[in-house]
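Enquirer: Here is a sequence together with a model predicted from it:
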Amino acid sequence: MRKLMILSLVALSFLGCNQNSHQPPTHNFTVQRLIIINDNNEILMSREENVWATPSLIYNKRQYLKEALDSLSNAYGVKIADLELRGKFSYKYDYHPYATLRDYFVARYVSGEIKIPEGLAEAKWMPIPEAIEKNSVTSIKEITKQIIEFPDVVWGGSFMVSHVGDHHPTKLVEPFYPLFRSEKKN
């Protein structure tokens, strides 16, 4: 009996150590994405392996929203101001039963030197057209382009994400629609 218990514990430990870090979710969750624009009209972009995108975080800590977004920008070594919500999007998946909400914020770069957060390969400023083109995830590219082209509108929309090999193609299933117009300060 004791040997069986020890073997079971060893097997469970072995399984726990070999699990992929990108496990499927076990619940719905929210992602906050931050488009930081500097005075040279460049966007802060980061690369994880071969995927380029704007900074983001899974909102799962006990933080206020602005506190979480400030923590995200600080992880990149930059201070931000003029934070504005620019989009709220929903994602469903054809390979698991959970959904995500994705909030997009735009902020102005104030100061700081870029540093590369742990787990990322690179972070740098890119001119807006290059940043949009270089964006590796179709939905993030489409959303970023929409937000940049129409900066006075807070956008909504929905995507379906598939799983094909190592790729996760997305399809826009509810085309972009205005949630409301932002109030610009003159």
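Expert: Done, it's in.

Enquirer: Going by C-alpha atoms from here, please, whenever you check contacts or count neighbours.
Expert: Will do.

Enquirer: I'd like to know which elements the longest helix along the chain is packed against.
Expert: Counting residues, the longest helix found in the chain (DSSP state H) is helix 2-17. Packed against helix 2-17, as judged by 3 or more CA pairs under 8 Å, 6 or more residues apart in numbering; DSSP states H and E, are no other helices or strands.

Enquirer: After that helix, which helix or strand is next?
Expert: strand 29-37 (DSSP states H and E).

Enquirer: in that following strand, what's buried?
Expert: In terms of neighbour count (16 or more other CA atoms under 10 Å), strand 29-37 has its buried residues at 30, 31, 32, 33, 34, 35, 36, 37.

Enquirer: Second structure follows, compare the two:
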Amino acid sequence: MRRYLIILLTFFCSINLFAQQDNYSFLKLVVFNDKGNVMLVKWDGEWEIPGIRYNQPVTLSKFIDTLASEHGIKVQNKKLNGLFTFEYENRPTLTIMHYYTAKYAEGQLTIPESCEDIGWFTIENALAKIPYQEMKLIISKITSNPNILWGAAIKKRADNTIQFTENFYDLK
């Protein structure tokens, strides 16, 4: 009986271990208004592109609409501009970052519950405010070459330094 319990316990622990090691997707939404300004949110004291883990049973289009509505707006012309593989030094799994661009359609910016502030910024001001080097590089790439679907692989260390394990490339 004891042997059976040990085998059963080992089996369930193995299943749990594998379940915890699944890669996951994270979506970033780069929204531009009519003036060409980009929307940023202030989260945990830092300005950045709004984003959220994609773990809901809905289509990507619906997910993007929901993310936009959480910021008080509706968007149009949604476009995938980048898929980036992130390896974090302190995590056993990879994260796939989806960077979408969209055009502001209507609505009033609303600060989401988890954020401290929200606003429109020129690209230059946005890049100056964003503290994450990898996000700055990605935003620069997708705004300077919007007709390319970008890919790259980035390793982010515990000290927040980054290393490109695969430089930017065209996924098309």
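Expert: On my side now, so go ahead. Predicted, not measured: the structure shown is a model, and the values here were computed from it.

Enquirer: got the contact list for the longest helix of the first structure?
Expert: By CA atoms under 8 Å, 6 or more residues apart in numbering, no residue outside helix 2-17 of the first structure reaches it.

Enquirer: And the strands in the second structure?
Expert: Secondary structure of the second structure, counting by DSSP state E: strands at 24-32, 38-43, 46-48, 51-53, 73-88, 94-107, 117-121, 150-156, 162-170.

Enquirer: Redo these as JSON lines? Include distance to residue 131 of the second structure.
Expert: Formatted as JSON lines, the strands of the second structure follow (distance: least, CA to CA, whole Å):
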{"stretch": "strand 24-32", "distance to residue 131 of the second structure": "16"}
{"stretch": "strand 38-43", "distance to residue 131 of the second structure": "11"}
{"stretch": "strand 46-48", "distance to residue 131 of the second structure": "7"}
{"stretch": "strand 51-53", "distance to residue 131 of the second structure": "15"}
{"stretch": "strand 73-88", "distance to residue 131 of the second structure": "17"}
{"stretch": "strand 94-107", "distance to residue 131 of the second structure": "17"}
{"stretch": "strand 117-121", "distance to residue 131 of the second structure": "15"}
{"stretch": "strand 150-156", "distance to residue 131 of the second structure": "14"}
{"stretch": "strand 162-170", "distance to residue 131 of the second structure": "13"}
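
Enquirer: What separation do you get for residue 87 of the first structure and residue 122 of the first structure?
Expert: Per CA to CA, to the nearest Å, residue 87 of the first structure is found 26 Å from residue 122 of the first structure.

Enquirer: now residue 152 of the first structure
Expert: As judged by CA to CA, residue 152 of the first structure and residue 122 of the first structure stand 31 Å apart.
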